[in-house]
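In: I need the structure of the sequence given here:
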Amino acid sequence: MTVYGERGEALLQGQKRIAIIGGGIAGLSTGIYAQKHGFRTTIYEALPQIGGVCAPLRTAGVSLEPTLRFLNGVREDTPLYRCWQETGGLQDTLPVTPDSFFTAEEAGATVNFCGDINEFLESTAACSPEDREQLKRFCTAVEKAGAFRPATECPPDLLSPLKALAGAAGTESGRLLLRLRTVSLQDYAQQFHHPALRCAFREVLPPGSTLAQLVFSYSRFLSGDLAVPVGGSAGIVHRMAKRYLAEGGQLRCKDPVKKIIAANGAARGIVLAGGEHMLTHWVIAACDPAYACRVLLQDRYGMEKKLQDRYCMPEKYTTCSLVRLFFSAPEESLPIERTLSFPTDVIPAEGDGISRLRVTQFSNDPTFVFNGRAELAVDFPIAGRQAFRRWEALAGQQAAYREEIRLLADSTRQALEKHFPQMQGLVQFLGCHTPADYARRFHNFHGSCTAFIPTAQARPAPLTGRLPGLSHLLLTGQWLGPTAGMHTALLQGKFTVQRICRDEHIP
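Out: Got it, this is the predicted structure:
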């Protein structure tokens, strides 16, 4: 166990204690806002370092970006940016905006979601004149969505009935996005005539995403609000942990929680893996809600029905599991695009194999460049529970597991060197994350690397994080948000503390 941020006991008399399980973005956000409002908090993190899926990675002397592709809320005039500043996440750092949001190659053509909407329209319309009108309607929707601002001040369950009813429907951009939520990105892509456009719109976001998610994300990228902070997710975690300790919080790493103590309809504290009992006024589970209920509460209490539905209805709420391979290559040999998807010879894998590579390079951030070599990450989406169970079974056979990763890494390296001749013989494999790793290390549902992705069949359902029949315990994290992402984890941490303050009659 490693303990950080211990303070004198005399200074803390009278403060209500909160145990926070999990030291990811949501746990840190909860701790910071709780400390600001007079609570005494301790974050219990099972792993040796803070950060959860955003924890910094190092291998062969090289820093790796484990998760972040873009961060929402980096523009200084937005409410979300103020939340990042309040928690220290973007303190004293600069965002870098790549030239493109996403690029796809298919059928001899290239579709680039670039940083200029007019350039995007003209280049794609030149590629496929018969799709011009459809592309114009898409660009118009993106421009209108630029005015939308997600709720950051208060969760819906704490709003007045009138304000809660209005919600996103109170603005033109909000009503537009609500309509586009019912359109599957997969179905929308099929409306284009040119195969490159169909491919680009199908590949730009994880499987199951909606047109609303693309329109909103691309509009934020064009406005400069969706970018990459220097230092990546590890930098955000480091700055938030520093702010948390400065606010007087206590951080205990390598100290997993074994059980949540519940008695007489209320959470009373936690039991650590080492047997230590910690009695508290509140318990916050900043981890996968299913793990919190199934393991930490030993199935004694269930989630609210709207959250339970997300686990039981994969056709409406999909999860994004993937195999993520990390490579390095000389900086000058990398593609200019931030994220590039291109066809390749079929790589043997589960199902029909892999026929496309999705490559993200990090040369625009000096944090991930060492001795002239920069990080490359290649993602392979893993669809369905059966595919996850295959990786889970493999992980139980270490020799077979390592061999599967080696074969996949070798095939991927060869595909990279074939597509980029300048990389020939220069690509080095650094490591791999599989769904089994996300399940084992972070207890994530079906090895998901993010939370749920609402599909076109899903309907907005605000969640509270409360468990029926159990007070003084709240769930928090991106699993409760309308979409996945670090910004959702940040906001859910803030909303959790607002709910506690409401229950404790604290302004």
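In: Every contact and neighbour count from this point should use C-alpha atoms.
Out: OK.
In: who are the neighbours in contact with Arg413?
Out: By C-alpha atoms under 8 Å, 6 or more residues apart in numbering, the contact set of Arg413 is Val427, Gln428, Phe429.
In: no no, Leu211
Out: Leu211 makes contacts with Leu180, Arg181, Thr182, Val183, Ser184, Leu185, Tyr188, as judged by C-alpha under 8 Å, 6+ apart.
In: what do you get if the cut-off is 10 Å, keeping everything else the same?
Out: Applying C-alpha atoms under 10 Å, 6 or more residues apart in numbering to Leu211 gives the contacts 138, 177, 179-189, 201, 205, 217, 455-456.
In: Gln213: which of the contacts of Arg413 is nearest?
Out: Ranked by distance to Gln213 (C-alpha to C-alpha), the contacts of Arg413 are led by Phe429 at 32.4 Å.
In: So that closest one sits against Arg406, correct?
Out: Yes. Using C-alpha atoms under 10 Å, Phe429 makes contact with Arg406 at a distance of 9.3 Å.
In: Name the residues of the strand or helix carrying Glu417 that are buried.
Out: Glu417 belongs to helix 398-419 when assigned by DSSP states H and E. Going by neighbour count (16 or more other C-alpha atoms under 10 Å), the buried part of helix 398-419 is Ile405, Leu408, Ala409, Thr412, Arg413, Gln414, Ala415, Leu416.
In: Off-centre distance for it?
Out: In terms of C-alpha atoms, centre = their mean, to the nearest Å, the centre of helix 398-419 is set 26 Å apart from its chain centre.
In: Kindly report the same for stretch 192-199.
Out: Computed by C-alpha atoms, centre = their mean, the chain-centroid distance of stretch 192-199 equals 28 Å.
In: Now for Tyr244: which residues touch it?
Out: Contacts of Tyr244 (C-alpha under 10 Å, 6+ apart): 5, 28-36, 41, 43, 87-88, 238, 250-251.
In: run this one through as well so I can compare:
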Amino acid sequence: MNGQKKIAIIGAGVAGLAAGIYAQLHGFRTTIYEKSSVPGGACMGWTQDGLPIEGSMRFLAGTQEGTPLYDCWNEVDALRDTMFVNPDSFFTVEDSGETISFCEDLDTFCSNAEKISPEDSRLLQQFRAFVLKAQGHVLQTQKPVDLMSPLEALRVNSANGEVNKLLARLHNVPLVDFAQKFHHPALRCAFRQVLPPGSTLAYLVLCYAKFISGDIAVPVGGSRRIIKRMTDMYLKNDGELQVNAPVKEIIAANGAARGVILESGERLLTHWVISACDPAYTCRKLLQDRYAMEKKLQLRFAAPEAYPTFSLVRLFFSAPADSLPLARTLSFATDVIPAAGEGQSRLTVTQFSDDPLFVQKGRAELCADVPMPGKRAFKYWESLSVQHGAYQVEIDRLASAVQLALEKRFPEMKGQLKYLRCHTPMTYADRLNAFHGSCVAFVPTAQSRPAQLTGRLPGLSHMLLAGQWLGDTAGMHTALVQGKFAVQRLCHDERILWD
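Out: Prediction:
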């Protein structure tokens, strides 16, 4: 044990836990330092009033057996003995007196939409063809491109072949532009609302293709159980986890990372450091601006038009399970809800009654999301947080408006809806050190470009980044893969065979 090389891993989210597991399995001695009292990072889950609450995950990618991503989840024991719920719809929208549901059967979606708007039949059939073709896409989890030989890279590219060509073409089409082509306002609304603002047609086509194929589903027990299983595997393999242990600084000397200093003042020397938290926070705060990210990653943070961040105010309620909407996620029109000094006239809600473990004494979670995209919204909440009482007053105002909107849309909830808590962009900034309070990493837009990021910092050896910020799309699956890739790069540098 004493001869093992030591790695300090910052952050016990999916990326940090994955990096810790893979590193332990390849002969390293790791310690994960987590600032919160429990592991999980962005995967927030808790119990309130005896009711399990899911704070982040709506769906999980990589749930179809036999796929590389599914195998990757199982390598870290995240899905052991897990059952999956396959909801009837990916997203449902009410608008102009109609209901548009991106249901699990693609033909049903198209036929229902054509009944509402026969004149949009051609465009719907075109969308159907895109989705069917995208079902052949395989996420690359074998190893990072920067470690591939030319032959390996060729094999990876050929695996997706024509699908990649299609997605590259659709990546240049903003989803809002595609939505505008529809004649019927309900269809226009559905295609605008289904993904965060700025998203591309390629992103929707790929997500929907994975959903109808069963590769995007809901793991019973939610993200909390995934984190528990990963943590157990990490500890079973002799990893060390320290919670309530925020890192103050990364020790760097002579062009190499040499350990970490905790907020408590404890100084810990290691051979390597993996930062599985926000890259901007890592460079600005933990490295005190002495080292910068690789230029392709810097560009993402410096170009918000092409690489926008996305956050929201998320309000959690409990309600009788039989009063919840049938759709898992539903967007509907409301009276104007005050938000970041402006107003939102739509509300998106997600209910969790389809997971039996989330129903207790006939009640289940209902979560309402109010979008707060970009830096301006974050600055609004940041300014409120330093004013005495103003932050809580705004939360109370927003919670009251959202509850009224829910009771108006679902009259059977009146007097039965219980407000639990609220997350704002400041929640994500404080808990995750997330850039501009983002609850996910960058939204892929038509202006963004895929990049082969390495997670390395120019001029600083023995230091690697991991996490969803390094992927072309965000999510738990990206964090998982990037955690694996970080350790593969480390093994490559240490000349350790990856098996």
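In: thinking again about what came up before, if I look at Phe429 and Arg406 of the first structure, which residues touch both of them?
Out: With C-alpha under 10 Å, 6+ apart, Phe429 of the first structure and Arg406 have common neighbours Thr412.
In: and of the buried residues of helix 398-419 of the first structure, the nearest to Phe362 of the first structure?
Out: Nearest member of the buried residues of helix 398-419 of the first structure to Phe362 of the first structure, counting by C-alpha to C-alpha, is Leu416, at 15.6 Å.
In: is it true that that closest one touches Phe429?
Out: No. In this structure, Leu416 of the first structure is not within contact of Phe429 by C-alpha under 10 Å, at 11.4 Å.
In: Could you measure from whatever residue of the second structure lines up with Ala461 of the first structure over to Val176 of the second structure?
Out: Under the alignment (TM-score structural alignment), Ala461 of the first structure maps onto Ala451 of the second structure. Per C-alpha to C-alpha, to the nearest Å, Ala451 of the second structure is found 24 Å from Val176 of the second structure.
In: ok, back up a step: was I right about the match of Ala461 of the first structure contacting Asp472?
Out: Yes. Counting by C-alpha under 10 Å, Ala451 of the second structure touches Asp472, with 7.2 Å between them.
In: These two: who's more crowded?
Out: Asp472 (17 against 12; other C-alpha atoms under 10 Å).
In: which ones are touching the aligned partner of that one in the first structure?
Out: Aligned against the first structure by TM-score structural alignment, Asp472 of the second structure finds its counterpart in Pro482. Pro482 of the first structure sits next to Ala451, Phe452, Ile453, Pro454, Arg459, Pro460, Ala461, Pro462, Leu463, Thr488 when contact means C-alpha under 10 Å, 6+ apart.
In: coming back round to it: which residues are contacting the following helix or strand past the helix holding Glu417 of the first structure?
Out: The helix or strand immediately downstream of helix 398-419 of the first structure is strand 428-433, counting by DSSP H and E. Applying C-alpha under 10 Å, 6+ apart, the set of residues contacting strand 428-433 of the first structure from outside is 57-60, 62, 64, 66, 322-330, 373, 375-379, 405-406, 408-410, 412-413, 449.
In: Could you identify the buried members of those residues?
Out: The neighbour-count test (16+ other C-alpha under 10 Å) marks 62, 64, 66, 322-330, 373, 375-379, 405, 408-409, 412-413, 449 as buried among those.
In: all strands of the stretch 1-150 of the first structure, in order?
Out: For the stretch 1-150 of the first structure, the strands defined by DSSP state E, counting those that start in this stretch cover 2-4, 17-21, 40-44, 57-59, 62-64, 71-72, 95-96, 100-106, 109-114.
In: Now do the second one and strand 40-44, the angle between them.
Out: So that's strand 17-21 of the first structure. If you take axes from the mean of the first three to the mean of the last three C-alpha atoms, to 10 degrees, strand 17-21 of the first structure sits at 20 degrees to strand 40-44.
In: what do we get in the first structure for Pro144 of the second structure?
Out: Looks like Pro144 of the second structure aligns to Pro155 there (TM-score structural alignment).
In: Not including adjacent chain positions, what is the nearest residue to Leu124 of the second structure?
Out: Among residues not flanking Leu124 of the second structure along the chain, Cys110 sits closest, at 6.2 Å (C-alpha to C-alpha, 6 or more residues apart in numbering).
In: Alignment lookup: the one you found to the first structure.
Out: Match for Cys110 of the second structure (TM-score structural alignment): Leu121.
In: now do Ala292 of the second structure
Out: Using TM-score structural alignment, Ala292 of the second structure sits opposite Gly302 in the first structure.
In: With Arg421 of the second structure instead?
Out: With TM-score structural alignment as the criterion, Arg421 of the second structure pairs with Gly431.
In: Can you name the helix or strand that Val205 of the second structure falls in?
Out: With DSSP H and E as criterion, Val205 of the second structure is part of helix 201-212.
In: what's the average distance of that helix to the first structure?
Out: Its matched residues in the first structure lie on average 0.6 Å from helix 201-212 of the second structure after superposition (mean C-alpha distance after the TM-score superposition for the first structure).
In: thinking again about what came up before, what's around the match of Pro144 of the second structure, how many residues?
Out: The number of residues packed near Pro155 of the first structure is 19, by other C-alpha under 10 Å.
In: for the helix or strand hosting Gln308 of the first structure, which positions count as buried?
Out: For Gln308 of the first structure, the host element (DSSP H and E) is helix 305-312. Using 16+ other C-alpha under 10 Å as the test for burial, helix 305-312 of the first structure gives Leu307, Arg310, Tyr311.
In: tell me the SS of Gly269 of the first structure?
Out: Following DSSP: H, G, I helix; E, B strand; the rest coil, Gly269 of the first structure is assigned to strand.
In: residue contacts, the residue nearest to Trp469 of the second structure when sequence neighbours are not counted?
Out: Residue nearest to Trp469 of the second structure in three dimensions, not counting chain neighbours: Ala441, with 5.3 Å by C-alpha to C-alpha, 6+ apart. In this structure, Ala441 of the second structure makes contact with 278, 307-311, 434-435, 467-475, judged by C-alpha under 10 Å, 6+ apart.
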